[in-house]
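Trainee: what shape does this take:
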Amino acid sequence: MEEKAFQPLGIAILTASDTRTAATDKSGDAAAELLREAGHHIVARAIVADDLQALRAQMQAWIDDPQVDVVVSTGGTGLTGRDVCPEAMAPLVSKPIPGFGELFRYLSYQEIGTSTIQSRAEAAICSGTIFFLLPGSTGAVRTGVSQIILAQLDIRHRPCNLHELLPRIRGES
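Mentor: I've put the predicted structure just below:
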């Protein structure tokens, strides 16, 4: 069987934070760096306050943008009142990907022990766009991106990957 060539995806990076700026967004920088080094295109990036409606509006804008195949979000997945990324995404979800959160917490447990229960990391398909919601710590972002997301966004990854499903998810084939 002939191996497929790498195919870059258009990725948007969303940082949910009331305090981070472009100069201090180390988690967003880490996600962008890892994805760019793998060969993907960072087509958009935003820092949005921890506000449910503002986050949902940004998510919807990227769902509507044909250049954005994947959104990687950092922050807003904890347990405080201001952590609202899962709630912002919830009404936009077409199909949840529960295995992502399960695997992320398993890997995270090996690094931070039982503190991983405080993470509501998750993934979903939202009208043909893949979303990954990661905690805001740089370590969590590196774990999620390097140990899960990169393989699933690489069309060459076997036995299967999310990239090769995109045309069928979008009803294109």
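
Trainee: contacts and neighbour counts: CA atoms only from here.
Mentor: OK.

Trainee: and the helix or strand Ala30 falls within, what does it pack against?
Mentor: If you go by DSSP states H and E, Ala30 is part of helix 26-38. When contacts are defined as 3 or more CA pairs under 8 Å, 6 or more residues apart in numbering; DSSP states H and E, helix 26-38 sits against strand 10-16, strand 41-48, strand 70-74, helix 138-144.

Trainee: flag every buried residue along it.
Mentor: Applying a neighbour-count criterion of 16 or more other CA atoms under 10 Å, one finds 26-32, 34-35, 38 buried in helix 26-38.

Trainee: so is Lys4 in a helix, a strand, or just coil?
Mentor: Under DSSP: H, G, I helix; E, B strand; the rest coil, Lys4 falls in the coil class.

Trainee: need the contact list for it.
Mentor: Residues counted as contacts of Lys4 (CA atoms under 8 Å, 6 or more residues apart in numbering) are 155-156.

Trainee: and which of the buried residues of helix 26-38 is nearest to Glu2?
Mentor: Closest approach between the buried residues of helix 26-38 and Glu2, by CA to CA: Ala38, at 21.0 Å.

Trainee: the nearest residue to that closest one once chain neighbours are set aside: how many residues sit nearby?
Mentor: In this structure, Ala38 finds its nearest non-sequential neighbour in Leu150, 7.4 Å apart by CA to CA, 6 or more residues apart in numbering. The burial count assigned to Leu150 is 18, neighbours taken as other CA atoms under 10 Å.

Trainee: structure for this one too, so we can compare:
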Amino acid sequence: MTERGFIPVRIALLTVSDTRGPEEDRSGDLLAGRIHAAGHHLAARAILRDDRAAIAAQLRAWCEDPQIDVAISTGGTGLTGRDVTVEAHRDVYEKEIDAFATVFTIVSMQKIGTSAVQSRATGGVACGTYLFALPGSSGACRDAWDEILERQLDYRHAPCNFVEILPRLDEHMRRK
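Mentor: Below is the predicted model:
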């Protein structure tokens, strides 16, 4: 079998927080560092407050940008009243990647036990763009990247990965 070459993807990063600014964005910084270390491009980065409409609007804008392949958010996936990131993501999704939440829970269980039930990490697809909502803790972001996203966003990962089907995510929108 011929060895595949690496294909970098363009990733937008959104931190959702009512309390963190650029100086305190440890989870965003961790993800940005891992994106660069993996050889991908950080195409955009933003911080928004916990506002469902604003989060959904930012995700839609990134989905419509042909220079962005993946959008990852961190924060707002918990159970409190102001945690609305998951709802904002689902407002945008055309298809949900149900197994992402399941695999994230399995990974989290190995690290934090039954406390993993408190996360609502999610993934989906819209307009040919992958979207992932990760918890706001740097440990959860590290786990999601190191155990799931780094591999699935690497074209060399076998037997399959997100990158190899990226060109076909929007095939339903093309003219026949």
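
Trainee: what would you report as the TM-score here?
Mentor: The TM-score (TM-score structural alignment, normalised by the length of structure 1) is 0.97; 172 aligned residues with a CA RMSD of 0.9 Å.

Trainee: rewinding a little: compared with structure 2, how much does the helix holding Ala30 of structure 1 deviate?
Mentor: Superposed on structure 2, helix 26-38 of structure 1 shows a mean distance to its aligned partners of 0.6 Å (mean CA distance after the TM-score superposition for structure 1).

Trainee: what does that helix contact?
Mentor: 13-15, 41-42, 72-74, 136-138, 141-142, 145-146, 150.

Trainee: could you check how far stretch 146-163 of structure 2 is from the centre of its chain?
Mentor: Distance of stretch 146-163 of structure 2 from the chain centroid (CA atoms, centre = their mean, to the nearest Å) equals 13 Å.

Trainee: what about that stretch, how long is it end to end?
Mentor: Start-to-end span of stretch 146-163 of structure 2 (CA to CA, to the nearest Å) is 16 Å.

Trainee: and stretch 125-143 of structure 2, by the same measure?
Mentor: Start-to-end span of stretch 125-143 of structure 2 (CA to CA) is 21 Å.

Trainee: matching residues in structure 1 for it?
Mentor: Aligned by TM-score structural alignment, stretch 125-143 of structure 2 falls on residues 125-143 of structure 1.

Trainee: which one of the buried residues of helix 26-38 of structure 1 is nearest to Ser115 of structure 1?
Mentor: Nearest to Ser115 of structure 1 out of the buried residues of helix 26-38 of structure 1 is Ser27 (CA to CA; 18.8 Å).

Trainee: which of the residues in the longest helix seen in structure 1 are buried?
Mentor: Determined from DSSP state H, the single longest helix within structure 1 is helix 98-112. By 16+ other CA under 10 Å, the buried positions in helix 98-112 of structure 1 come out as 100-101, 103-105, 107-108.

Trainee: mean deviation, that helix versus structure 2?
Mentor: Helix 98-112 of structure 1 sits 0.7 Å off on average (mean CA distance after the TM-score superposition for structure 1).

Trainee: remind me what that helix packs against, helices and strands.
Mentor: Judged by 3+ CA pairs under 8 Å, 6+ apart, the packing partners of helix 98-112 of structure 1 are strand 122-126, helix 138-144.

Trainee: average offset of the helix or strand following the shortest one relative to structure 2?
Mentor: Looking back up the chat, that one is strand 122-126 of structure 1. Scanning forward in sequence from strand 122-126 of structure 1 by DSSP H and E, the next helix or strand is strand 129-134. Here the mean offset of strand 129-134 of structure 1 against structure 2 after fitting is 0.6 Å, by mean CA distance after the TM-score superposition for structure 1.

Trainee: pull the residues that contact strand 129-134 of structure 1.
Mentor: So strand 129-134 of structure 1 is contacted by 63, 68-75, 77, 85-86, 120-125, 140-141, 144 (CA under 8 Å, 6+ apart).

Trainee: wait, doesn't Ile47 of structure 2 sit right on Ala12?
Mentor: No: Ile47 of structure 2 lies out of contact with Ala12 (CA atoms under 8 Å); the separation is 11.2 Å.

Trainee: more crowded one of these two?
Mentor: The residue with more neighbours, out of Ile47 of structure 2 and Ala12, is Ala12; 24 against 19, by other CA under 10 Å.

Trainee: so what's the more buried one up against?
Mentor: Ala12 of structure 2 neighbours (CA under 8 Å, 6+ apart): 42-45, 62, 68, 70-72.

Trainee: conserved subset of these in structure 1?
Mentor: With the contact criterion set to both residues aligned by TM-score structural alignment, their matches' CA atoms under 8 Å, the contacts of Ala12 of structure 2 that also touch in structure 1 are 42-45, 62, 68, 70-72.
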